[in-house]
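K.L.:
this is a predicted model, with the sequence first.
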Amino acid sequence: MQKPKRLIYLLSFFPGLGHFYLGLMNRGLQLMGIFFALFYFTTIGFNNLFVFMPIIVFYAYFDALENYRYWLQYDELKDHDVFETALFKEKKVFIGWGLIILGGYFFLDNFVMRALAQYFYLPHNFLEKLLMSFLFIFIGYRLLRSKKEEVTNE
């Protein structure tokens, strides 16, 4: 039975719903969970995470359409995870440090800066840009160092 093409286009605008319609329950649930987690964090004050919401929406939209095209061509679908679990096992130290840095940044941004603002004049944008600059430098350093280690191991 062929699924209506218009319905796929409409349901795919909401992350995960198009995947549910295609029968890809794991993938749809993961995309929907990521979207609602980002929505939750942006509503409780982590507004910087809003940047990732359109990325999730468009990724889910085009992924559902690609899966629909694959299903039309081969008449089968495989429900794969959005993120491979091997990625988390191989890069767990990097992901852990990234989460610690992100949590520290949000802690400084939402609690420490507001507490210090009562006693001192601190330009909010200055510290935010400073922290993001150091974060980018750190991530770049880690990526370059890991690439150098891969080259020396070969």
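P.N.:
Received the coordinates, thanks.

K.L.:
CA atoms for contacts and neighbours, from now on please.
P.N.:
Noted.

K.L.:
quick one, helices of this protein?
P.N.:
Along the chain, counting by DSSP state H, helices occupy 5-11, 17-22, 25-43, 52-74, 85-90, 92-107, 113-117, 124-153.

K.L.:
mind putting the ones you listed in TSV, mean neighbour count included?
P.N.:
TSV is the format used below for these (neighbours: other CA atoms under 10 Å):
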stretch	mean neighbour count
helix 5-11	14
helix 17-22	22
helix 25-43	17
helix 52-74	16
helix 85-90	10
helix 92-107	13
helix 113-117	13
helix 124-153	12
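
K.L.:
against residue 12, how distant is the residue most central in space within the chain?
P.N.:
Taking CA atoms, centre = their mean, the centroid of the chain lies closest to residue 52, which sits 6.1 Å from it. Distance, residue 52 to residue 12, by CA to CA, to the nearest Å: 17 Å.

K.L.:
also residue 70?
P.N.:
Residue 70 is 15 Å from residue 12, where distance means CA to CA.

K.L.:
ok, now residue 68?
P.N.:
Taken as CA to CA, the span from residue 68 to residue 12 is 10 Å.

K.L.:
put this beside the first:
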Amino acid sequence: MKKKSKFLTFLLSFIPGLGHMYLGLMQRGLVFFLATGFVFLAGMFFSMMGIFYDPIPFVALPFIWLAAVVDSLIFAGRINRSISESEATGISLSDTWKNLENELKNQNHKILALTFSMVPGAGHMYLGQMEKGIQLMVALFLTLYLSDFLHISLLLMFAPILWFYSIFDIFHRISNPNENQGEAIFGEFFKKNQLSGKVGKILGVGLIVVGFIMIFDKIVMPQIAIMLGDQIREYLRTGILALLFIGGGVKLMIGSKEKTVVSQITPTESSSTAESNRE
């Protein structure tokens, strides 16, 4: 087996994966090639749908390219050293090559999982956690759909939260594969029927509010625009949404004050009860 040129490896690595294929690491090369293709497809999908920030997936391309270049140069050095050692000692390269392939299998699995996690839910599906993957993907696309349908850009703040959660959760899972990963995000609510409690009430109120906003935005507002004009329509939309947020904030403040009062009264009541019992 001939030694590999690091310069040629560097040149070929400008297309992620080709440098590894030149070194004979076909699976590793395909991993980087697929990762690049997946990022391109995700970027094209976001651009065609016109949702979120169009170029956001392409941010990963420089990191994939740099990782491919550095990784291919490191393996070129390792392969050349192995060839030199085998020529000096007369030992066959087959055992060394098998060990290298076994080492790369686990690493390729991690790289693919992290690449798929660029779309929330896809990485979890790749790892076999279908329920959690579907929940994350539905949450992402529902957020994007509602923000576009209702014209509420505030909902888009949940998209990067889901994105970062997906990436770091996948990273944690592949770093600690033997650790208990727990249940899916909403699994406990459905299995233990917790939706009938406080969480269910909050979810119900949220669905009712979203329903009213949809009726108001798609049915009432066009009629108001016809009768009063577009400017009044925008004023009403902004004012009603602002009132909803103010009402929610006031409700939260009242609830927190009531809890503080109850927590202050409870110790005094318990102490008076204890004194009466002593008497």
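P.N.:
Here it is on my side, so go on. Just so it is clear, the structure is predicted and the values come from calculations on it, not from any experiment.

K.L.:
would you pull the TM-score for this pair?
P.N.:
Remark: TM-score between the superposed chains equals 0.78 [TM-score structural alignment, normalised by the length of the first structure]; 150 aligned residues with a CA RMSD of 2.6 Å.

K.L.:
coming back round to it: any idea how far the residue nearest to the centre of the first structure lies from residue 100 of the first structure?
P.N.:
Residue 52 of the first structure is 19 Å from residue 100 of the first structure, by CA to CA.

K.L.:
residue 31 of the first structure now?
P.N.:
Distance from residue 31 of the first structure to residue 100 of the first structure, by CA to CA: 23 Å.

K.L.:
do residue 136 of the first structure as well
P.N.:
Separation of residue 136 of the first structure from residue 100 of the first structure (CA to CA) stands at 14 Å.

K.L.:
spatially nearest residue to the residue nearest to the centre of the first structure (excluding sequence neighbours)?
P.N.:
Spatially, and ignoring its direct neighbours in sequence, residue 52 of the first structure is nearest to residue 38 (7.6 Å; CA to CA, 6 or more residues apart in numbering).

K.L.:
neighbours of the closest residue to residue 132 of the second structure other than its chain neighbours, how many?
P.N.:
Among residues not flanking residue 132 of the second structure along the chain, residue 184 sits closest, at 4.8 Å (CA to CA, 6+ apart). Burial measure for residue 184 of the second structure: 16 neighbouring residues, criterion other CA atoms under 10 Å.

K.L.:
and what of residue 83 of the first structure?
P.N.:
Neighbours of residue 83 of the first structure using other CA under 10 Å come to 10.

K.L.:
against residue 51 of the first structure, how distant is it?
P.N.:
With CA to CA as the criterion, residue 83 of the first structure and residue 51 of the first structure are 20 Å apart.

K.L.:
ditto for residue 45 of the first structure
P.N.:
13 Å.

K.L.:
what do you get for residue 142 of the first structure?
P.N.:
Distance of residue 142 of the first structure to residue 51 of the first structure, given as CA to CA: 23 Å.

K.L.:
next one: residue 4 of the first structure
P.N.:
Residue 4 of the first structure is 32 Å from residue 51 of the first structure, where distance means CA to CA.

K.L.:
pretty sure residue 77 of the first structure sits against residue 70.
P.N.:
Yes. With contact defined as CA atoms under 8 Å, residue 77 of the first structure counts as touching residue 70 (7.4 Å).

K.L.:
could you tell me where stretch 200-215 of the second structure falls in the first structure?
P.N.:
The alignment of stretch 200-215 of the second structure onto the first structure (TM-score structural alignment) spans residues 92-107.

K.L.:
could you do stretch 40-53 of the second structure as well?
P.N.:
So stretch 40-53 of the second structure sits over no part of the first structure, by TM-score structural alignment.

K.L.:
same deal with stretch 133-140 of the second structure?
P.N.:
Using TM-score structural alignment, stretch 133-140 of the second structure pairs with 28-35 in the first structure.

K.L.:
residues contacting residue 78 of the first structure?
P.N.:
residue 24 (CA atoms under 8 Å, 6 or more residues apart in numbering).

K.L.:
corresponding residue for it in the second structure?
P.N.:
Using TM-score structural alignment as the criterion, residue 78 of the first structure maps onto residue 181 of the second structure.

K.L.:
what's the matching residue for residue 255 of the second structure over in the first structure?
P.N.:
Mapped onto the first structure by TM-score structural alignment, residue 255 of the second structure lines up with residue 146.

K.L.:
that match and residue 23 of the first structure: what is the separation?
P.N.:
On the measure of CA to CA, residue 146 of the first structure and residue 23 of the first structure end up 38 Å apart.

K.L.:
contacts only, for the residue nearest to residue 52 of the first structure.
P.N.:
49, 50, 52, 53.

K.L.:
filter those residues by whether they're kept in the second structure.
P.N.:
Retained in the second structure (both residues aligned by TM-score structural alignment, their matches' CA atoms under 8 Å) from the contacts of residue 38 of the first structure: 50, 52, 53.

K.L.:
aligned counterpart of the last one in the second structure, please.
P.N.:
In this case it means residue 53 of the first structure. Taking TM-score structural alignment, the alignment pairs residue 53 of the first structure with residue 159 from the second structure.

K.L.:
quick one, what contacts the closest residue to its match other than its chain neighbours?
P.N.:
Spatially, and ignoring its direct neighbours in sequence, residue 159 of the second structure is nearest to residue 140 (6.0 Å; CA to CA, 6+ apart). Contacts for residue 140 of the second structure (CA under 8 Å, 6+ apart) come out as 120, 158, 159, 162.

K.L.:
and which of those is nearest to residue 34 of the second structure?
P.N.:
The closest of the contacts of residue 140 of the second structure to residue 34 of the second structure turns out to be residue 120 (CA to CA; 17.4 Å).
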